[in-house]
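> Have a look at this fold, sequence not included:
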């Protein structure tokens, strides 16, 4: 008994695969951007001599929202403490 594999070669199947690839690339870009912003934020704290608790470090490294990380990064450039960066939340 032969299995019908025509669906896997169809236009619809190609479209579904292309959509999945695009979603995967977008997720990868967002993840990479978030990781880069998190590293940048921690670097700013380090260069400015601002102490970062393990709890704050974990909050930063576990955040996957590039927009939120960018807000924190902007605040970190003028904040006098790491806690000040997160005070508005």
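Received, thanks. Remember, predicted model here, so these are calculated numbers, not experimental data.
> For the rest of this, base every contact and every neighbour count on C-alpha atoms.
Noted.
> which residue is nearest the centroid of the chain?
residue 34 (2.8 Å; CA atoms, centre = their mean).
> Starting from residue 67, give me the distance back to that one.
Remark: distance between residue 34 and residue 67 (CA to CA, to the nearest Å) = 8 Å.
> same check, this time on residue 80
The value you get for residue 80 to residue 67, if CA to CA is used, is 22 Å.
> Looking at the two now, which is surrounded by more residues?
residue 80 (15 against 12; other CA atoms under 10 Å).
> thought that one was touching residue 50?
Yes - with contact defined as CA atoms under 8 Å, residue 80 and residue 50 form a contacting pair (7.4 Å).
> by contact count, what packs against the longest helix that the chain contains?
Longest helix in the chain, counting residues (DSSP state H): helix 11-47. Where contact means 3 or more CA pairs under 8 Å, 6 or more residues apart in numbering; DSSP states H and E, helix 11-47 is packed against helix 54-62, helix 66-76.
> give me the element residue 80 is part of.
Under DSSP states H and E, no helix or strand contains residue 80.
> ok, and here's another one to check against it:
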């Protein structure tokens, strides 16, 4: 499955990608393309980490049973900001389902 993470790529992140590409001696149009690919990979990696760590926080750390429907909802999310909110909530909620609020629907 290929998802586009372009909406999460900031100019700051693109600048980091450009620096990474330039440090390897690349310039021009291809360098810009590689910078975007680098940034997209960076965002994808963070999303995958959050998708893995939210259920782990709830299950392994907090001791909650994590239903499959909750896992699927987390896995389907590609919004990095939303995943960050859920991970922060996972540290303090009273039940696994409480990581979701009415705003998340």
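Yep, it's here. These numbers come from a predicted model, not from an experiment.
> Any chance you could compute the TM-score here?
Aligned and superposed, the two chains score 0.74 in TM-score terms (TM-score structural alignment, normalised by the length of structure 1); 76 aligned residues with a CA RMSD of 1.5 Å.
> returning to what we had before: could you check the angle helix 54-62 makes with the longest helix of structure 1?
150 degrees (axes from the mean of the first three to the mean of the last three CA atoms, to 10 degrees).
> Show me what residue 36 of structure 1 lines up with in structure 2.
When structure 2 is aligned by TM-score structural alignment, residue 36 of structure 1 is paired with residue 49.
> Now do that match against residue 42 of structure 2, distance only.
11 Å.
> neighbour count winner among those two?
residue 42 (15 against 12).
> What residues does the more buried one make contact with?
If you count contacts by CA atoms under 8 Å, 6 or more residues apart in numbering, residue 42 of structure 2 has none.
> Please determine how far it is located from residue 72 of structure 2.
Counting by CA to CA - residue 42 of structure 2 and residue 72 of structure 2 are separated by 22 Å.
> With residue 88 of structure 2 instead?
From residue 88 of structure 2 to residue 72 of structure 2 the distance is 18 Å (CA to CA).
> Residue 71 of structure 1 versus residue 86 of structure 1, what's the distance?
Taking CA to CA, one finds residue 86 of structure 1 at 10 Å from residue 71 of structure 1.
> Could you name every residue contacting both of those two?
Joint contacts of residue 86 of structure 1 and residue 71 (CA under 8 Å, 6+ apart) do not exist.
> pretty sure the residue nearest to the centre of structure 1 is in contact with residue 68, am I right?
No - between residue 34 of structure 1 and residue 68 there is no contact under CA under 8 Å: 9.2 Å.
> ok, residue 102 of structure 2 - how many residues close by?
5.
> Also residue 54 of structure 1?
So residue 54 of structure 1, with other CA under 10 Å, has 9 neighbours.
> how about it, what's its partner in structure 2?
Using TM-score structural alignment, residue 54 of structure 1 lines up with residue 68 in structure 2.
> other SSEs contacting the helix or strand containing residue 14 of structure 2?
Here residue 14 of structure 2 sits within helix 11-22, counting by DSSP H and E. Judged by 3+ CA pairs under 8 Å, 6+ apart, helix 11-22 of structure 2 is in contact with helix 28-56.
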